[in-house]
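In: Just need the structure, nothing else, for what follows:
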Amino acid sequence: MAKVQNFSEISPDLPFTEFDFYELYRRTFETSELGKIRKRLPLGEMAENFGLISKSMRAKKGRKTYFTPEGKVTLMFLKMYTGLSSPKLMEHLNGNVHYQLFCDLRIDPMHPLTNYKLL
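Out: Below you'll find the model as predicted:
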């Protein structure tokens, strides 16, 4: 390996935290209607009431879930709020960053959700 490399070769590997892609979306999300709704929802209590969070829960085996317990609650709320079917909600979730922020989820545009049964 060469001791000297062009900056253009190593620049993708350098982390620049001041260029946070989601920062502008987070700011606009806080003032949006969904952001205001999310602030008012008692997500932790709702997840506990639905049985998604419990102090006696063991670590589950198998594939890691896409959604946090609070994310599952917000997903149920979002489905009811929008009135979309699962396949349509999946399309909107893949393309709408505010929906992703609402559900506490980040979907890679190169690897979108393809199985609507996850919802």
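In: going forward, measure contacts between C-alpha atoms and count neighbours the same way
Out: Fine.
In: what's the burial count for Thr82?
Out: 9 (other C-alpha atoms under 10 Å).
In: How much space separates it from Leu93?
Out: 12 Å (C-alpha to C-alpha, to the nearest Å).
In: what's the answer for Leu24, then?
Out: From Leu24 across to Leu93, the span is 18 Å (C-alpha to C-alpha).
In: In terms of neighbours, single out the busier of those two.
Out: More neighbours surround Leu93 than the other of Leu24 and Leu93, with 23 against 9 (other C-alpha under 10 Å).
In: what residues are up against that one?
Out: By C-alpha atoms under 8 Å, 6 or more residues apart in numbering, the residues touching Leu93 are Tyr99, Gln100.
In: From Phe102, how far off is Met46?
Out: Counting by C-alpha to C-alpha - Met46 and Phe102 are separated by 15 Å.
In: For the comparison step, fold the sequence that follows:
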Amino acid sequence: MIKSQKVLQSSNRTNNGTMRTSVTFKRVGPDTSFDGRGGELIEKFKTLADVYSPSNKDLTILGSQNVKNGATIKIRDPLTSYQPKNDDKVIIDDPRYSGQVWGIVDIQPDFHDRTFLKIILGGTNLND
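Out: A predicted model of the protein is given here:
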């Protein structure tokens, strides 16, 4: 085995056992209201994810976006069935994140191994 392949295999710690949190991706639907303030959130994709605290590199990206809360998720790459966009919203189904709608700050696909997508989220409270 080539050394670079060994490093690639050992750095990928996400597997089926670590992906146990349900996440839902939603997109703003068409605006049908009279005042034109945006449409309703429509569920586009639901999957299991590995949810963890942002790394230092992720915090740098979040800091440049002036975001209060941050989280990083890793999902299996859905390929053609769904492609997340920066204006999509994410809801993490976990009691620690209840009442929060997360905006996608950055999407980082792995071009060498199309198995996972790493998505950096910035959060806002629904109660604010």
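In: what's the TM-score here?
Out: TM-score of the superposed chains, computed with TM-score structural alignment, normalised by the length of structure 1, equals 0.28; 59 aligned residues with a C-alpha RMSD of 4.9 Å.
In: Compare Met46 and Phe102 of structure 1 and say which is more crowded by neighbours.
Out: Phe102 (23 against 16).
In: wait, what's in contact with that one?
Out: Here Phe102 of structure 1 is in contact with Leu34, Gly35, Arg38, Gly71, Thr74 (C-alpha under 8 Å, 6+ apart).
In: Hmm, Thr74 and the second one touching each other?
Out: No - Gly35 of structure 1 sits out of contact with Thr74 when judged by C-alpha atoms under 8 Å, with a separation of 11.4 Å.
In: more crowded one of these two?
Out: Remark: of Gly35 of structure 1 and Thr74, Thr74 carries more neighbours, 23 against 18, as counted by other C-alpha under 10 Å.
In: So the more buried one versus Glu91 of structure 1, what's the distance?
Out: 16 Å.
In: just Phe29 of structure 1 next, same as before
Out: 19 Å.
In: okay, the two: which has more neighbours?
Out: Phe29 (19 against 15).
In: can you pull the contacts of the more buried one?
Out: Gly35, His98, Leu101.
In: following the helix or strand hosting the first one, which helix or strand shows up next?
Out: Following DSSP states H and E, one finds Gly35 of structure 1 within helix 33-40. Sequence-wise, the next helix or strand beyond helix 33-40 of structure 1 is helix 43-49, with elements assigned using DSSP H and E.
In: re earlier: just send the contacts of Phe29 of structure 1 back as a markdown table, with distance to Pro87 of structure 1 too.
Out: Putting the contacts of Phe29 of structure 1 into a markdown table (distance: C-alpha to C-alpha, whole Å) gives the following:
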| residue | distance to Pro87 of structure 1 |
| --- | --- |
| Gly35 | 23 |
| His98 | 18 |
| Leu101 | 19 |
